[in-house]
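[1] attaching a predicted model along with its sequence, questions to come.
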Amino acid sequence: MGKRVLVLNGPNLNMLGIREPGIYGAQTLADIENLCRTTGTELGLTVDFRQTNHEGELVTWIQQARQTADAILINPAAYSHTSVAIHDALKAAGVLTYEVHLSNIHQREPFRHHSYVSAVATAVICGLGASGYSLALRALAEKL
């Protein structure tokens, strides 16, 4: 079995393909999941792909990652800018973490310019659309 990567997606990402395609693109979350699974297989990684609209569920999954994952790839979505709880959970988990965003958060509204997750992530990829997930998995595979 390869290294295990937990790919976590936050609120509203289940609406990809419908919600603001000019910002987030036309790909659906299922398309991104397929991309992650294909990339993971190519790299010898086991990908566990999840999405939730609930902050507490993300925190629980992050806490569980101590025993179940070698790395976390997270798109916390709007929780990037608001969640000290996710920041604290990632810090406590002690698992290699990369953060990814479909859009360039630094070119958007000022409230999106700060991410609590970035402070505890080893790397951040933003603004590359769905391909950012694939690039992040490649970088994680090298690091692992």
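    Happy to help now that I have it. Residues are numbered from 1 along each chain as shown.
[2] every contact and neighbour count from this point should use C-alpha atoms.
    Fine.
[3] please, where are all the helices along the protein?
    Per DSSP state H, the chain carries helices over the ranges 21-24, 29-43, 55-68, 84-93, 131-143.
[4] enumerate the positions of the shortest one that are buried.
    Read it as helix 21-24. Along helix 21-24, the positions that meet the burial threshold by neighbour count (16 or more other C-alpha atoms under 10 Å) are residue 24.
[5] A further structure is provided below for comparison with the first:
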Amino acid sequence: MHNILVLNGPNLNLLGTRQPEVYGRETLAMVEQRCVEHGHSIGLSVRCEQSNHEGALLDALHGARGVYAGVILNAGAYTHTSIALMDAIFSIELPVVEVHLSNIHAREDFRHRSYLSRAALGQICGFGAQGYIMALDALRAHLDEDNAG
């Protein structure tokens, strides 16, 4: 069974109450529970973490190397500002799927740029909490392809 880290960034601890018209009504605990359950159903062991601090997210990414087979990352606003997170994704040499609840390309101009997408395996945005499930499925398929080849 592959270990997967689901890592959430700033303000995601406020899910369900912060701008529900944009981010939905599910709480972070609900999203994390869905991830754990779906992961188990497809043969993945999922651990979830959240931090509002860029350095803590960097530490979590660095710590993932050698422990996890892949990472699902919703870096929140750091997506659009953090070269450090991009560099960390390149450095850990793990498949990372970038997830956003909203469609960042249909929002304010500053949200259109993702520094993380240069380093990520792929990006899923605009599907709400279902995006995490899609990311788990995509990561599972990617890991299966790697193991087959």
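    Nice, thanks for sending it over. From a predicted model like this one, the values you see are computed outputs, not experimental measurements.
[6] what does the superposition give as a TM-score?
    For this chain pair, the superposition-based TM-score is 0.98 by TM-score structural alignment, normalised by the length of structure 1; 143 aligned residues with a C-alpha RMSD of 0.5 Å.
[7] could I get the helices of structure 1 as TSV with distance to residue 13 of structure 1?
    Listed next are those as TSV, based on distance: least, C-alpha to C-alpha, whole Å:
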stretch	distance to residue 13 of structure 1
helix 21-24	9
helix 29-43	7
helix 55-68	13
helix 84-93	17
helix 131-143	13
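[8] residue contacts, residue 104 of structure 1?
    Residue 104 of structure 1 makes contact with 126-128, according to C-alpha atoms under 8 Å, 6 or more residues apart in numbering.
[9] ok, the residue nearest in space to the middle of structure 1 - contacts?
    Per C-alpha atoms, centre = their mean, the C-alpha nearest to the average position across structure 1 is that of residue 74, at 2.0 Å. Taking C-alpha under 8 Å, 6+ apart, we find residue 74 of structure 1 in contact with 7-9, 97-100.
[10] the same query, at a cut-off of 7 Å, please.
    By C-alpha atoms under 7 Å, 6 or more residues apart in numbering, residue 74 of structure 1 lies in contact with 7-9, 98-100.
[11] what's the closest of the residues you listed to residue 40 of structure 1?
    residue 7 (10.7 Å; C-alpha to C-alpha).
[12] list the residues that contact the closest residue to residue 117 of structure 2 other than its chain neighbours.
    In this structure, residue 117 of structure 2 finds its nearest non-sequential neighbour in residue 123, 6.6 Å apart by C-alpha to C-alpha, 6 or more residues apart in numbering. Residues near residue 123 of structure 2 by C-alpha under 7 Å, 6+ apart: 97-99, 117.
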